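Enquirer: okay, sequence plus prediction incoming.
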Amino acid sequence: MLYWVLKVTLGPLLHLVFRPWAEGVENVPREGPAILAGNHLSFSDHFFGPLHLPRKVISLGKAEYFTGRGLKGLISRMFFRGVGTVPLDRSGGKASEAALRTGLRILREGHLLGIYPEGTRSPDGRLYKGKTGVARLALMSRAPVIPWAVINTREIMPPGKIFPRFGIRPGIRFGKPLDFSRYYGMEDDRLVLRAVTDEIMYALMELSGQEYVDKYAATAKAEMARAAKEAARQAAGK
């Protein structure tokens, strides 16, 4: 219920303050299951991504959103549970299989499933290599895949920032549904899964205008953290 309460109350306020724009909304089916595969630039993607859609979007969100402590953790849990976000354990192995089953259940129930193939927010605004879970979901569910690209949300709320910046118009582009019927029944083929995922990421690159990096975002974040730590160590040693 909180999803629709926020839609009715917060939605008009976001329209008034940020004047968000959207293209290709007609590409999202009005009923039946579909996978919305998007880029991930900012926490604000959760607000601006579904803003123009008349249907509820159920997203798979990282489990850390539900495990925080204190007042901030409580608010985070309440918000994400209220808007229908399903916690996603990103540790791999059995956790990945559980996430896949959850995604398939959501699609079998006829919902819109929102997923970020990069697995985490971009560390620098570029588009990173997609993980193949989205491809398995697409082939096993046979639901249409609609790429959706957010624009300017990183500038509004960069990673680590709590309060948004004003004076920037966010946007979202919904691409045409991608057809992967030629791969049905091949969801256990790793090469097929990589091909499907890469096609989705190429569509996102075209829609968003982002530079593509053939590397996982989590790997890039770890490399940046190590580089920053090393730079700090060298600076302290001078």
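Expert: It's in.
Enquirer: could you use CA atoms for every contact and neighbour count after this?
Expert: Will do.
Enquirer: the residue nearest to Pro123 when sequence neighbours are not counted: neighbour count?
Expert: Distances taken as CA to CA, 6 or more residues apart in numbering place Lys221 nearest to Pro123, at 6.1 Å, with adjacent residues excluded. For Lys221, the neighbour count with other CA atoms under 10 Å is 16.
Enquirer: could you check how far Lys221 is from Arg154?
Expert: Distance, Lys221 to Arg154, by CA to CA, to the nearest Å: 16 Å.
Enquirer: against that first model, consider the following:
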Amino acid sequence: MKVSIGGPLKLAFRPWVEGLENVPAEGPAILASNHLSFSDSFFLPAVLDRKVTFIAKAEYFTTPGVKGRLTAAFFKGVGQLPVDRSGARGAGEAAIKSGIEVLERGELFGIYPEGTRSPDGRLYRGKPGGLARVALATGAPVIPVAMIDTEKIQPPGKVMPKLMRPGIRIGKPLDFSRYQGMEQDRFVLRAVTDEVMYEIMKLSGQEYVDIYATAAKRQIAEAAKAEKQAQKDAVQAQKDAAQAEKAPGKEQAGA
């Protein structure tokens, strides 16, 4: 399935890649990437010879009907692993457990430290609970990855993707063995995560924002809601003013 998907993707979009030599030919490793687009989980595996397993919400695998079965087959084919994300804490623990299992099999585990797609193309603060804990629990090297321009291929709301060349930069592996056994220390988890995010920033050239992407999305949604309400209030004010001009008392006063 990987070949059937990866081949057409590379042929159609011709992604350019730098740093392939930084991905080990064998053994466990964590690929920690920025997250610009839904397609990130497809382009990265497409350019690698080895299988990469990412975490995906369980709903992609359990939707009933023909469409649901096709979606489940597709996500399994590109190396996505279903995780029940009901309840934030339960979701995080399930993702960590799944990542550890993948690495203990000597495979590649892909993760997005930001936790969700960037809402505006900038790089946001990494969440320390997943990436750092998996890295310290397994001792696997962390390889920073930068996806370039993938958000331009299929922006939110667009059905048909735009044919253009995305890029992938793969950095040198980061060794966090000095923190082995300290995966419960929140200061260590933050230090590990920030170091990885700094390397991703250097590779991607993105502007860094020191808040979580989920918080940024809430702010954007609240701003959009406020703007919509302001426009609605302005329209209503114009209507009220027009009605006041036509009121009988106004006409008599003018007479």
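Expert: Perfect, thanks for sending it. In this text the structure is predicted, and so the values were computed from the model without any measurement.
Enquirer: just tell me what the residue nearest to Pro123 of structure 1 corresponds to in structure 2.
Expert: Counting by TM-score structural alignment, Lys221 of structure 1 corresponds to Lys217 in structure 2.
Enquirer: please apply the same query to Leu14 of structure 1.
Expert: Taking TM-score structural alignment, Leu14 of structure 1 has Leu9 as its aligned residue in structure 2.
Enquirer: and that match, how many neighbours?
Expert: Neighbours of Leu9 of structure 2 (other CA under 10 Å): 16.
Enquirer: with the one 5 residues further on instead?
Expert: Around Arg14 of structure 2 there are 17 other residues, counting by other CA under 10 Å.
Enquirer: that one and Gly6 of structure 2: what is the separation?
Expert: 11 Å.
Enquirer: what's the answer for Ala137 of structure 2, then?
Expert: Using CA to CA, Ala137 of structure 2 is found at 31 Å from Gly6 of structure 2.
Enquirer: number of residues surrounding the nearest residue to Gly24 of structure 1 once chain neighbours are set aside?
Expert: Closest residue to Gly24 of structure 1 apart from its sequence neighbours, by CA to CA, 6+ apart: Phe174 at 4.7 Å. Neighbours of Phe174 of structure 1 under the rule other CA under 10 Å: 23.
Enquirer: which residue in structure 2 lines up with Phe174 of structure 1?
Expert: Counting by TM-score structural alignment, Phe174 of structure 1 lines up with Ile170 in structure 2.
Enquirer: show me the contacts for that match.
Expert: With contact set as CA atoms under 8 Å, 6 or more residues apart in numbering, Ile170 of structure 2 has these partners: Val17, Glu18, Gly19, Leu20, Asn22, Val23, Ile143, Pro144, Val145, Ala146, Leu203.
Enquirer: residue contacts, the match of Leu14 of structure 1?
Expert: For Leu9 of structure 2, the contact set (CA under 8 Å, 6+ apart) comprises Phe43, Ala46.
Enquirer: that's a strand at it, yeah?
Expert: No: Leu9 of structure 2: not assigned to a strand; according to DSSP: H, G, I helix; E, B strand; the rest coil it is helix.
Enquirer: and the gap between it and Thr193 of structure 2?
Expert: Distance, Leu9 of structure 2 to Thr193 of structure 2, by CA to CA: 31 Å.
Enquirer: what's the answer for Lys10 of structure 2, then?
Expert: 31 Å.
Enquirer: between these two, which one's more packed in?
Expert: Legend: neighbour count by other CA under 10 Å for Lys10 of structure 2 and Thr193, higher for Thr193 (24 against 15).
Enquirer: ranges for the strands of structure 2?
Expert: With strands called from DSSP state E, structure 2 shows them at 16-18, 29-33, 52-57, 80-83, 108-111, 123-124, 142-148, 167-170, 208-209.
Enquirer: quick check, central residue of structure 1?
Expert: Tyr116 (2.9 Å; CA atoms, centre = their mean).
Enquirer: isn't that residue up against Ser42?
Expert: No: the criterion here is CA atoms under 8 Å, and Tyr116 of structure 1 misses it with Ser42 at 11.5 Å.
Enquirer: so which of the strands of structure 2 comes closest to Asp185 of structure 2?
Expert: With CA to CA, the closest approach to Asp185 of structure 2 among those belongs to strand 142-148: 18.5 Å.
Enquirer: matching residues in structure 1 for the closest one?
Expert: With TM-score structural alignment as the criterion, strand 142-148 of structure 2 aligns to 145-151.
Enquirer: residues in contact with the matching stretch: which ones?
Expert: By CA under 8 Å, 6+ apart, stretch 145-151 of structure 1 touches 27-28, 34-41, 45, 48-49, 138, 170-179, 200, 203-204, 207-208.
Enquirer: how many neighbours does Lys51 of structure 2 have?
Expert: Lys51 of structure 2: 16 surrounding residues under other CA under 10 Å.
Enquirer: dump the residue contacts of the equivalent of it over in structure 1.
Expert: Mapped onto structure 1 by TM-score structural alignment, Lys51 of structure 2 lines up with Lys56. Residues near Lys56 of structure 1 by CA under 8 Å, 6+ apart: Tyr3, Pro50, His111, Leu112.
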